[in-house]
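> One predicted model, sequence on top.
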Amino acid sequence: MKTILIIDDDSAVMALTRKTLQARGFQTLAANDGVAGIEMAKKHLPDMIICDIQMPQLDGYETLAALRQDPVTAAIPFIFLTGLADRKHLRQGMGLGADDYLTKPFSVSELMAAVKTRLEKQAAVQRRSERKLEDLRGNIGMALPHELLTPLNGILGFASIMMDEGVVFEPREIRDFAHNIQISALRLHRLIENFIIYSEIELTKSNPKKVQELRQNGRTLTREIITGVAREKAATAARQDDLRLDVQEGCAAMAGSYFKKILEELVDNAFKFSKKGTPVGIAAGVSEARFTLSISDRGRGMTAQQIADIGAHMQFERRFYEQQGVGLGLIIAKRLAELHGGDLLVESTPGEQSTVQMFLPLAVEGN
């Protein structure tokens, strides 16, 4: 059963609209102003919203703007109710992302035609989204075999050497072989993990209810995770002296496993794409009522076009640089931040430096 939220301070119009929709099999929710309407939309995630323009506290335009700014409610079909005097302002509403409008007084047939049209359009959008997910699975299927073969070949190659009959190895040589096998195995594990996480992100992104659950259930104290990951990555790169830490405690609205994953990808990139002897700076804390993280390095940098083209299956300048991987780390970090109501920004000067900044909502007390 489809659910439609009606936001209107006119009790007569509200009653008529609800009665009409309920008689035709729809479940209805009601709010008499924009503030209450936004809260109900976020809580119940209706299949459609019908909203008056002239209302107290928040008018229809402000209500629509707030809903469109939140990824959880941004895609919900939205129909304006308007009096004749408001029709000249409809362009403003359509510019904000309204799907349709009804002029008061409207007939039952006009109401049902608008509702049917918008729900059919939303179903078409959903079908296109599902096709995109199928394309994603296909793209991953094409990229995965090549990326898996490189570490697998390393494992098989070193194992084959060790199993060669008639060859006696020194203990040091055996340790070197084992170390290289471990490096290839860890790379293989990380590749598979990244592909799985990216697929989960894309599936979650298309489900507003899952996004809402993700945002409500996350709570992580960040300082210990940041310092631990930073020191581990610096040690792995043999660059402990290059690490610069300025980390204050914060409580981010994100699960610890996701937060750690973002840190691992961003810090690993900072060391991987800069030279030994150049600083890698990591700063974190609370600013303007949100958690902020900044990671900077003085490495090869990125062009403005490369930043704009950040995508799941692009590795920048692969013809010129031989770092392994398919470039999923940065996009995973960005998508995870966005899923949790935050953002990730990249500023860079080619050949000089890069700074990645992440912003996340603070966890609400009690979560």
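Perfect, thanks for sending it.
> alpha carbons only for contacts and neighbour counts from here, please
OK.
> in the chain, which spans are strands?
Remark: strands of the chain, listed N- to C-terminal, are 3-7, 27-31, 48-52, 78-82, 100-103, 220-221, 243-247, 251-252, 280-287, 290-297, 343-349, 353-361; assignment by DSSP state E.
> Structure two is appended below for comparative analysis:
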Amino acid sequence: MYKILLVEDDYEMRSNIKRYLELNNFTVFDAENGKEGAELAAIKQPDLIVSDISMPVLDGFEMLALLQKNISTATIPFLFLSARSDKSDVREGMKLGANDFLSKPFSFSELIDVINVQLKKKELEKKQSEDRIEQLRENIRLAIPHELRTPLNSILGISSILAKSEEFSEDTKEMVQMLNESAQRLHSTLEKYNRYVYVELITSDYAEINYLQSKITNAAQYIIEEIAYSYAEKFNRTKDLKFDLCSADLKISEEHFALLLEELLHNAFKFSLEGKVIAINSKKSNNIFSLTIKNTGQGFPKDALEQIGAFVQFDRKKYEQQGIGLGLIIVKRIISIYKGSLDIESDEKSYTAVTISLPLIEG
């Protein structure tokens, strides 16, 4: 069901339009001036805004200009309703970024037609944006990584077979196993590179960001447990997990929430020893969900925490880190899409606690 934000200072007209839109299966939020409208748009993220021009506190033009400055509302289709038919008003509205202009008086059927046109246009633009991102992602995935993936898969397959062969000495099988493990690390690095490219493409596409911010994850606690246990099994450390989770429905796509968990849990297991507790706790406060993953073991140097970015490594020689240091920047980029935050608390010799905060679904 599409969400419409209706901004109109005339109570009777606002009530009549709202009632008619709801009868046509739209979810309608309403405001009586531009200031309230701008605040509601940022919170509710409607699919389309229908607004009068002449209003108190903040008029329609001023509200639209304000919305254009906010990355989360800049791409929302905007329809002006006005008794002012001056062409200069139309030009002003279009110059500010309005998508259409409907002069009063108008029929409800005319309003529905104009709204449907804009919503269909938005759906088409979203589809085109998704197709472009997918094509770019595929092109990059098939470029440099492809030149490595094909021979790498051969190395992985052949080395796995040779490691099980009875024809080789234990020393030879040990070397083959080392070869296989190195190939697995390289494969993991390539996959992380693909994730990084994908996230970078998204963060430069405002329409895609707006679309993603409408996605939700229900019952996040079960997803956390499922992914945590899957990683614990890989490292043979299910007994090291300790949970203290609250139920939560989040404003983030399930795919991206899972990706965050995978990156953080991979690091938590990788940089702590078997038998050391990995504590996973969550809480809710003021419409914000906070998840903390804490592992005892290797921490980050204090100055390194201020330099988190793509390709940054922390004390590589000392800890023999694998990969190219993209995990945290992937997490940071994804969280920024959903207006969340990332906090890292660490002692270089004893522990690391990573906390991600994300908006909860209201109500």
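Looks like it came in fine. Since we're looking at a predicted model, the values are computed, not measured.
> before we move on, the earlier item: closest to Met162 of structure 1 out of the strands of structure 1?
For these, proximity to Met162 of structure 1 was assessed by C-alpha to C-alpha; strand 243-247 is nearest, at 37.3 Å.
> What residues in structure 2 pair up with that closest one?
Counting by TM-score structural alignment, strand 243-247 of structure 1 pairs with residues 241-245 of structure 2.
> corresponding residue for Gly325 of structure 1 in structure 2?
Gly325 of structure 1 is assigned Gly323 in structure 2 as its aligned equivalent, the criterion being TM-score structural alignment.
> Distance of the most far-flung residue of structure 2 relative to its centre relative to Ile158 of structure 2?
With C-alpha atoms, centre = their mean as the measure, structure 2 has its most outlying C-alpha, relative to the mean C-alpha position, at Glu167: 50.3 Å. Noted for Glu167 of structure 2: a distance of 14 Å to Ile158 of structure 2, by C-alpha to C-alpha, to the nearest Å.
> Might one say that Ala255 of structure 1 is in contact with Thr220?
Yes - under the criterion of C-alpha atoms under 8 Å, Ala255 of structure 1 is in contact with Thr220, at a separation of 6.0 Å.
> counting contacts, what elements does the strand or helix carrying Asp30 of structure 2 pack onto?
Assigned by DSSP states H and E, Asp30 of structure 2 falls within strand 27-31. If you count contacts as 3 or more C-alpha pairs under 8 Å, 6 or more residues apart in numbering; DSSP states H and E, strand 27-31 of structure 2 packs onto strand 3-7, helix 11-23, helix 34-44.
> Tell me which residues of that strand come out buried.
Within strand 27-31 of structure 2, the residues that qualify as buried by neighbour count (16 or more other C-alpha atoms under 10 Å) are Thr27, Val28, Phe29, Asp30, Ala31.
> cool, stretch 61-69 of structure 1 as well?
Within stretch 61-69 of structure 1, judged by 16+ other C-alpha under 10 Å, the buried ones are Tyr61, Glu62, Thr63, Leu64, Ala65, Ala66, Leu67, Arg68.
> Find the nearest non-adjacent residue to the fifth one, please.
If I follow you right, that is Ala65 of structure 1. Closest residue to Ala65 of structure 1 in three dimensions, ignoring its sequence neighbours and counting by C-alpha to C-alpha, 6 or more residues apart in numbering: Leu96, at 6.1 Å.
> Surely the match of Gly325 of structure 1 touches Ala183?
No - taking contact to mean C-alpha under 8 Å, the distance of 11.7 Å between Gly323 of structure 2 and Ala183 leaves them out of contact.
> tilt between the lengthiest helix in structure 2 and helix 11-23?
When every helix of structure 2 is counted residue by residue (DSSP state H), the longest turns out to be helix 108-142. For helix 108-142 of structure 2 and helix 11-23, the angle between their directions (axes from the mean of the first three to the mean of the last three C-alpha atoms, to 10 degrees) works out to 60 degrees.
> which secondary structure elements does helix 108-142 of structure 2 contact?
Counting contacts by 3+ C-alpha pairs under 8 Å, 6+ apart, the secondary-structure elements packed against helix 108-142 of structure 2 are helix 11-23, strand 48-52, helix 170-202, helix 206-212.
> please redo it, this time with the cut-off set to 7 Å
Packed against helix 108-142 of structure 2 by the contact rule (3 or more C-alpha pairs under 7 Å, 6 or more residues apart in numbering; DSSP states H and E) you find helix 170-202, helix 206-212.
> so can I have TSV of these showing mean neighbour count and distance to Val331 of structure 2?
Rendered in TSV, the data for these read as follows (neighbours: other C-alpha atoms under 10 Å; distance: least, C-alpha to C-alpha, whole Å):
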stretch	mean neighbour count	distance to Val331 of structure 2
helix 170-202	17	9
helix 206-212	19	15
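> how about these in TSV, adding distance to Ile361 of structure 2?
Formatted as TSV, the entries for those read as follows, by distance: least, C-alpha to C-alpha, whole Å:
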stretch	distance to Ile361 of structure 2
helix 170-202	22
helix 206-212	14
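> Of these, which is nearest Ile227 of structure 2?
helix 170-202 (17.2 Å).
> next one: the closest one to chain centre, how far?
Averaging C-alpha positions (C-alpha atoms, centre = their mean, to the nearest Å) puts helix 170-202 of structure 2 25 Å from its chain's average.
> and the angle for it with helix 108-142?
Computed by the same axes, to 10 degrees, the angle between helix 170-202 of structure 2 and helix 108-142 is 150 degrees.
> follow-up on the earlier one: which of the strands of structure 1 sits closest to Arg335 of structure 1?
The closest of these to Arg335 of structure 1 is strand 343-349. By C-alpha to C-alpha, the value is 8.3 Å.
> Which other helices and strands does the closest one contact?
In this structure, strand 343-349 of structure 1 packs against helix 328-339, strand 353-361, with contacts taken as 3+ C-alpha pairs under 7 Å, 6+ apart.
> So which bits of it are buried?
Neighbour-count burial for strand 343-349 of structure 1, counted by 16+ other C-alpha under 10 Å, picks out Asp343, Leu344, Val346, Ser348.
> In structure 2, what stretch matches that strand?
For strand 343-349 of structure 1, the aligned range in structure 2 is residues 341-347, judged by TM-score structural alignment.
> mean distance, the matching stretch to its aligned residues in structure 1?
For stretch 341-347 of structure 2, the mean deviation from structure 1 after alignment is 1.4 Å (mean C-alpha distance after the TM-score superposition for structure 1).
> re earlier: dump the helices and strands packed on strand 343-349 of structure 1 into JSON lines; add distance to Leu136 of structure 1 as well.
Below are those laid out as JSON lines (distance: least, C-alpha to C-alpha, whole Å):
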{"stretch": "helix 328-339", "distance to Leu136 of structure 1": "13"}
{"stretch": "strand 353-361", "distance to Leu136 of structure 1": "26"}
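> Thank you kindly, that will do.
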